[in-house]
Each structure stands twice: as C-alpha cells, then as structure tokens.
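> Give me coordinates for this.
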Amino acid sequence: MSVSFIRRIAAPKKALTTAAVAAATVGMALTSAPAHAAPAHSAADAKTVAHKMIPDAAQFNAFSHIVERESGWNVNATNASSGAYGLVQALPGSKMASAGADWKTNAQTQIKWGLDYMKSRYGSPVGAWNFWQANGWY
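Modelled structure (predicted):
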C-alpha cells in the first residue's frame, strides 16, 4: 500500500473528526447559558413565581386580578401614554430598581416591588384590589 493512498484516506477522516469536535464544542457553548443570565419570564412563568411568593390564595387572587388588568402578566408591558412599566405598571418603572437591578426583565423582582407597594399603600394585595375595583386603578 502506498503512502499517498494512505494520506488520501486519512486526510478526509481527520477533517471530519476535526469538524465533529468543533461542532460539538460549539454546541456545548450554545447550550450552556450562565446562571446569572437575565430571565425573561412568560406570563405562565410570572404567575408561577407570584404563586410561590404569595401562598395565601385570597392575596394571590387579588394580586393576579390587578396584574391581569394592568399588564396581562407581561413583564415588559409599557403604557404608551404614561410610561408605566412591568407587571404592576410602576410609574416610573425605574422605581422597581429598589427591589433589584434586574427590574426590567425579572418577574420576581417586579412582583416583590409590587407586593411591597401594595402592602405599604393599601395594606395588602386584597386592599389594593378593593381600591382598584372602586377606582379602575391602584
């Protein structure tokens, strides 16, 4: 068997092996996101987070009614006329930075801020919902 024949067989195998290793490496890099990546929550994710943070059914339901009407559980909801932002429509949205630097994209941070706001202003989410029903805002 000649050396040139062996080189012709080995070269394509080496190229394929190199390509496979490179593809596997890229695939691993693409599938492993850092743990600190900013979460972008869907409406279902945001509701799940809220349910964990608000175990009392009456308080959760009141909070949920408000968020459904204010933002439709959209973490990025923005009121075009007022500029209110997020799940609970904070005005200005940057107020939520007091609950976390990731306030623009993290449902948990927005929920935490919203709960604190409702508790300080209305005593609870139920109090906020009662006010919302009477006034159409909170």
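> contacts, neighbours, all on C-alpha from now
Noted.
> Check whether residue 38 really touches residue 103, as I assumed.
No - Residue 38 is not in contact with residue 103 according to CA atoms under 8 Å; the separation is 9.8 Å.
> more crowded one of those two?
Taking neighbours as other CA atoms under 10 Å, residue 38 and residue 103 compare with residue 103 leading, 25 against 12.
> Relative to residue 10, how far out is that one?
Computed as CA to CA, to the nearest Å, the residue 103 to residue 10 distance reads 56 Å.
> Same check on residue 74?
Distance check for residue 74 against residue 10: by CA to CA, it reads 56 Å.
> compare with the first, here's sequence two:
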Amino acid sequence: MSRISVRGFAVASATAVTTVGAVVGVASGAPQTSDDNFEATAADTTLLADIPAGQHAQVQTVSLAQQADAQANAADVAAKKSAEESARIQAAKDAKAKKQAAEEKAEQAREAKEEAERASRSETRDSSDFVVQSSYSVAEVQAMARQMIPGDQYQCFSNIVDHESTWNYQAQNPSSGAYGLVQALPGSKMASAGADWQTNPATQIKWGLNYMNDRYGSPCGAWSFWQANNWY
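Prediction:
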C-alpha cells in the first residue's frame, strides 16, 4: 500500500470516527462537535504520510547522482596521480638512459684516443732508423722529429725546441753549458740515448722525448710547464 493509500485510509477512518461520535453525542444529549474540530482532526491524520511517493523517488535519484559525481571525481584524482607517477618514473628512466649513453660515448672516445695514440707510437721511428749524416738542415731535423714523436705531441715538442735552440742541434749556451735541440744540461746527459749525442739530432730528439715523458708525462705536459716558468 502506498503512502497515498495510507493517507486516504487515515482520512476516511477519521471521518467515520468523528461522524459516529457526533451521532452518539446527539443521542446522548452531549454537545455536538463543530465542523472546525472535524477538519482539524482530519488534517492531523495526514502526518502519517509526510513525504509523497513521487517526491521520495526524486530524493533517491538526486542522492544517486551525487554519489556518481563523487565517484567520478575520485576516479579522476586517482587517474591524475597515476599519470603523474608514471611520468616521474619514465623521466627517471630516461635520465638514467641518457647518463648511461653519455658514459658509454665518453668511454668509446677515450678508447679511440688511446688506440690512436698507440697506433701513432707504433708508427714512430727510432733514432737508429735514420742514416747518419755529416750535417743536417733545420727542415731535415724537423722531419726526423715528426717521424719520432707522436702526432698529437709534435707541436708541443716543436714549441719547446723553437724557444730553446731554434732547431739548431749544435746550439750551446756558453754560460750554462746546455747543449743541443732541447738544451740538455749538461749536454752529456744525452749520452744515455747514444754516443753521438753531439752530432746526431735524432739522438737528441730521442733523449728529449724520453726526458719530457718521464718528467712531465708528455711533450705537451712539458710545454705547459715551460709556459708557466720559461724553463722545463
């Protein structure tokens, strides 16, 4: 039974009860109930059904819609957080991959450089590879040096020789006694590279290269020191 039916039943019942009371009151001589009391009694009975059936359905519909909106909002927030977390994880992976690629590239470059240096050294000639002459021009001495010194170190070696002797393998400092292309002091030190250290520029080049490698790591290391101190 719907609330409308309950209301109708309640009103009908109240009407019947009131009518019977009125008849009994008349028969017994009791005072009659006024029409106002009858209407008030009938009105009071309507409290049994406070919300009509149609309005109750509307309230339920609104509540379901609000729940759906709340669930949709929660789903949007969760999806946004998930997307942000996925983006963060992907960014971290990308950064790690880039770092690894950069490290691998640097390692490859280092290995390539070392290989080039090894190849350059293997292609260099020793002082004994040159035919001994009675004299040598600057161009001939420089040609020897180019063949004996690794390509990436030649310019540094040349810079030092330019300042020390201007490529004169017989240059001698009268005050200090320094001698030769690299101005060894004393010149007799170069005997460790060959007995002909006074007359053979190849022997002097060999000794000078060994000296620079042992003391400064390379001719370029020796040149850096020379630039800072004007000697090496």
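> Of residue 74 and residue 10 of the first structure, which one has the most company?
Per other CA under 10 Å, whichever of residue 74 of the first structure and residue 10 has more neighbours is residue 74, with 23 against 12.
> That one in helix, strand or coil?
The three-state assignment at residue 74 of the first structure reads coil, by DSSP: H, G, I helix; E, B strand; the rest coil.
> Tell me the counterpart of it in the second structure.
Residue correspondence to the second structure (TM-score structural alignment): residue 74 of the first structure is matched to residue 168.
> Quick check, residue 169 of the second structure in contact with residue 199.
Yes - if you go by CA under 8 Å, residue 169 of the second structure and residue 199 touch, sitting 7.5 Å apart.
> Pick out whichever of these two has more residues nearby.
Between residue 169 of the second structure and residue 199, residue 169 has the larger neighbour count (other CA under 10 Å), namely 26 against 17.
> Any figure for the gap between the more buried one and residue 205 of the second structure?
Using CA to CA, residue 169 of the second structure is found at 9 Å from residue 205 of the second structure.
> Just say helix, strand or coil for the spatially most central residue of the second structure.
Centroid check for the second structure by CA atoms, centre = their mean gives residue 95 as the closest residue, at 3.7 Å. What three-state DSSP gives for residue 95 of the second structure is helix.
> Give the aligned equivalent of residue 95 of the first structure in the second structure.
Using TM-score structural alignment as the criterion, the counterpart of residue 95 of the first structure in the second structure is residue 189.
> Then residue 123 of the first structure?
Aligned partner of residue 123 of the first structure by TM-score structural alignment: residue 217.
> residues near that match, how many?
Neighbour count of residue 217 of the second structure, defined by other CA under 10 Å: 12.
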